[in-house]
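Student: Predicted model and sequence follow; I will ask about them next.
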Amino acid sequence: MDSGVGGLSVLAEIQRLLPNESLLYVADSGHVPYGEKSPDYIRQRLRHIAEFFQQQGAKAMVLACNTATVAAVADLRERYPQWPLVGMEPAVKPAAAATRSGVVGVLATTGTLQSAKFAALLDRFASDVRVITQPCPGLVERIEAGDLASAHLRQLLAGYVQPLLAAGCDTVILGCTHYPFLRPLLAEMVPADVAIIDTGAAVARQLQRLLAERGLLAQGPARESAFWTSADPENLRIILPLLWKKSDSVQSFAV
């Protein structure tokens, strides 16, 4: 699940690594962005979505959203102790290891950057590097609207990237699952020797490990991926071919 369509970037990594698994995806787009919601509100949404996944017979759940992970993953693990649950966190550790200049930039939502979990990541893995954080209001909303290349989006993204480059960042963390869809634009804006890091592939590997430990890996073949949204399903049908692939299996998720 994700607060919107950003988690499709993680879903792609999961399908790439685990092609035999049948995938269910809930875009809680009727409540996006999560970064402006209270932790209690987000926990209520995640409980609702988790119950839905259980009713669908899901054997594991991925919170493909940094804000949802911060607010709700501990609560869900307490409620579903036998259910493999995988959350997201910004790639601070690999970025700190990759930087040559000692300066790392983070593009993320305000909610992620203000969280105690993000602060703990910095304390644990980035004590020897300088981390420049850049909140990016508006980017999620543009991607949710299917905008990956407009002049307005370019101007917005450039305004967030330039301070990181000016500060000497040679490594940039994409701290929101929506942002990997902006990689082509970012590649035009940053020098070729600046590393751009996200955590989608690491999440897929963690899911694979947890399923293998429990003997839950599918032998295939996978069913067609199924999608639900708490917003207008037609919006998701329009955006899916841009971010994933065309699918007729888009249904309304009860708000």
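Tutor: Done, it's in.
Student: contacts, neighbours, all on C-alpha from now
Tutor: Will do.
Student: ok, now which ones touch the residue nearest the centre of the chain?
Tutor: Among the residues of the chain, the one closest to the centroid is residue 177, at 2.5 Å (Cα atoms, centre = their mean). Residues near residue 177 by Cα atoms under 8 Å, 6 or more residues apart in numbering: 6, 7, 8, 9, 10, 64, 65, 66, 198, 200.
Student: nearest to residue 231, of those residues?
Tutor: Minimum distance to residue 231 across these is 14.6 Å, recorded for residue 6 (Cα to Cα).
Student: burial measure for the closest residue to residue 193 other than its chain neighbours, as a count.
Tutor: The shortest distance from residue 193 to any non-neighbouring residue, by Cα to Cα, 6 or more residues apart in numbering, is to residue 170 (7.1 Å). Using other Cα atoms under 10 Å, residue 170 has 23 other residues around it.
Student: Distance check, residue 170 against residue 132.
Tutor: Counting by Cα to Cα, to the nearest Å, the gap from residue 170 to residue 132 is 11 Å.
Student: And the strands in the stretch 101-250 of the chain, which stretches?
Tutor: All strands of the stretch 101-250 of the chain, identified by DSSP state E, counting those that start in this stretch, fall at 103-108, 130-135, 171-174, 195-197, 226-229, 250-252.
Student: Out of those, the one nearest residue 21 is which?
Tutor: Nearest of the strands of the stretch 101-250 of the chain to residue 21, taken as Cα to Cα: strand 226-229 at 12.0 Å.
Student: What residues sit buried inside that closest one?
Tutor: For strand 226-229, burial by neighbour count (16 or more other Cα atoms under 10 Å) applies to 227, 228, 229.
Student: Specify which member of the residues you listed is nearest to residue 32.
Tutor: The nearest one, if we look at these relative to residue 32 and count by Cα to Cα, is residue 229, at 11.1 Å.
Student: And here is the other one:
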Amino acid sequence: MSDRGFIGVFDSGVGGLSVWREIARQLPHEDIIYLADQAHVPYGSRQLTEVRELSIGITRFLLGEGAKIIVIACNTASAAALRYLRRVFPDVPFVGMEPAVKPAVEQSSNGVVGVIATLATFQGELFASLVERYAGDTRVLTQVCPGLVEAVEAGALDTPKTEALLRECLTPLIEAGVDQLVLGCTHYPFLRPVIERVVGARVAVIDPAPAVARQAMRVLARRGLEADPSTGPGRRRGRAGSHVFYTSGDAAAFAGMIEWLLPSTGGDAKVRAVRWQEGCLETRV
């Protein structure tokens, strides 16, 4: 890993890999560690206080491994814990997820936009503040979509059951006339082809992951923490930064999901197992 540290990224499961993908694309010289807390997936069905405590434990683990910045690649954890983490770790730069309400409102031609996310995301202060700040006269319709996170975790991206779940979730928004659809959970971009098939060409689907990667880039630049492309063990002779993945679940299964969801890794993803022990994460031997 780089002597300046690495980018730490975490989510409850594989969903945050959609954010990892964008960070790796936009910041190819950076070393990245991704942690999937699959022992507790999904976060969306858990109490906000529990998600906050899990996020603290993960942050401590990533900092102990040498993280220079933490990207919370989970809308639920961002809603539950982002402000709290910034208070607990005031010297650590954090980048969180937020539903892309602002661009959806700006791009809407009929003043009706939809957001799909977990209940925990909608219950957080962050979402309410975004709507209050940016919605104006635009109607922002929300829809909870039970079962989608579990479908992605199981690898059921384009199955009749998953499409049925999406149709049930999205039909009220389609009938209400939304012309912008915000993906408010990092698992959902992996369902984008099916989502676009269900909503049709009249509805633009917005994935916030590219904007999150750009924000991480800005924060690193502002703090002078960018990796030097010419140095570091993972970048000799112009090679890209190194990538390591951790999971609190089944390491072999997670490696298989990475290979499937992120073919760019070439099946060579380094996956290590961690476990929870009295509120702390530790590597499994």
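Tutor: Right, received. Where do you want to start? What you see is a predicted model, and the numbers here were worked out from it, not measured in a lab.
Student: Drop the TM-score for these two in here.
Tutor: Overlay of the two chains. TM-score (TM-score structural alignment, normalised by the length of the first structure): 0.96; 255 aligned residues with a Cα RMSD of 1.2 Å.
Student: For stretch 166-183 of the second structure, what is the distance to the chain centroid?
Tutor: Between the centre of stretch 166-183 of the second structure and the centre of its chain there are 21 Å (Cα atoms, centre = their mean, to the nearest Å).
Student: quick check: that stretch aligns to which part of the first structure?
Tutor: Mapping stretch 166-183 of the second structure onto the first structure (TM-score structural alignment) gives residues 157-174.
Student: Mind jotting down where the helices sit in the second structure?
Tutor: 17-26, 48-65, 75-88, 101-107, 119-123, 125-134, 148-153, 160-175, 192-199, 209-222, 251-261 (DSSP state H).
Student: Ok, which of the ones you listed comes nearest residue 113 of the second structure?
Tutor: It is, among these and with distance given as Cα to Cα, helix 101-107, at 6.6 Å.
Student: corresponding residues in the first structure for that closest one?
Tutor: With TM-score structural alignment as the criterion, helix 101-107 of the second structure aligns to 92-98.
Student: one step back: same list, the strands of the stretch 101-250 of the first structure, but as CSV with distance to residue 24 of the first structure please.
Tutor: Output for the strands of the stretch 101-250 of the first structure, formatted as CSV (distance: least, Cα to Cα, whole Å):
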stretch, distance to residue 24 of the first structure
strand 103-108, 25
strand 130-135, 30
strand 171-174, 24
strand 195-197, 26
strand 226-229, 5
strand 250-252, 10
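Student: who wins for proximity to residue 213 of the first structure among those strands?
Tutor: Closest to residue 213 of the first structure of the strands of the stretch 101-250 of the first structure is strand 226-229 (Cα to Cα; 25.5 Å).
Student: Which secondary structure elements does that closest one sit against?
Tutor: strand 24-27, strand 250-252 (3 or more Cα pairs under 8 Å, 6 or more residues apart in numbering; DSSP states H and E).
Student: which residues sit in contact with the alignment partner in the first structure of residue 85 of the second structure?
Tutor: Taking TM-score structural alignment, residue 85 of the second structure has residue 76 as its aligned residue in the first structure. Residues near residue 76 of the first structure by Cα under 8 Å, 6+ apart: 46, 47, 50, 85.
Student: Which residue in the second structure aligns with the third one?
Tutor: The one in question is residue 50 of the first structure. By TM-score structural alignment, residue 50 of the first structure lines up with residue 59.
Student: Is its match in contact with residue 70, as I believe?
Tutor: Yes. Contact between residue 59 of the second structure and residue 70 holds when scored by Cα atoms under 8 Å: they sit 7.4 Å apart.
Student: between these two, who's got more neighbours?
Tutor: Per other Cα under 10 Å, whichever of residue 59 of the second structure and residue 70 has more neighbours is residue 59, with 27 against 23.
Student: Enumerate every residue touching that one.
Tutor: residue 70.
Student: Any figure for the gap between whatever residue of the first structure lines up with residue 254 of the second structure and residue 34 of the first structure?
Tutor: Counting by TM-score structural alignment, residue 254 of the second structure lines up with residue 236 in the first structure. Counting by Cα to Cα, the gap from residue 236 of the first structure to residue 34 of the first structure is 18 Å.
Student: what's the neighbour count on the aligned partner of residue 43 of the second structure in the first structure?
Tutor: With TM-score structural alignment as the criterion, the equivalent of residue 43 of the second structure in the first structure is residue 34. When neighbours are defined as other Cα under 10 Å, residue 34 of the first structure has 24 of them.
Student: Tell me which residue of the second structure lines up with residue 11 of the first structure.
Tutor: By TM-score structural alignment, residue 11 of the first structure lines up with residue 20.
Student: List the contacts of its match.
Tutor: 9, 34, 73.
Student: For it, give its distance to residue 145 of the second structure.
Tutor: For residue 20 of the second structure, the distance to residue 145 of the second structure (Cα to Cα) stands at 23 Å.
Student: Over to residue 100 of the second structure?
Tutor: Using Cα to Cα, residue 100 of the second structure is found at 17 Å from residue 145 of the second structure.
Student: same deal with residue 79 of the second structure?
Tutor: 17 Å.
Student: just residue 211 of the second structure next, same as before
Tutor: Residue 211 of the second structure is 23 Å from residue 145 of the second structure, by Cα to Cα.
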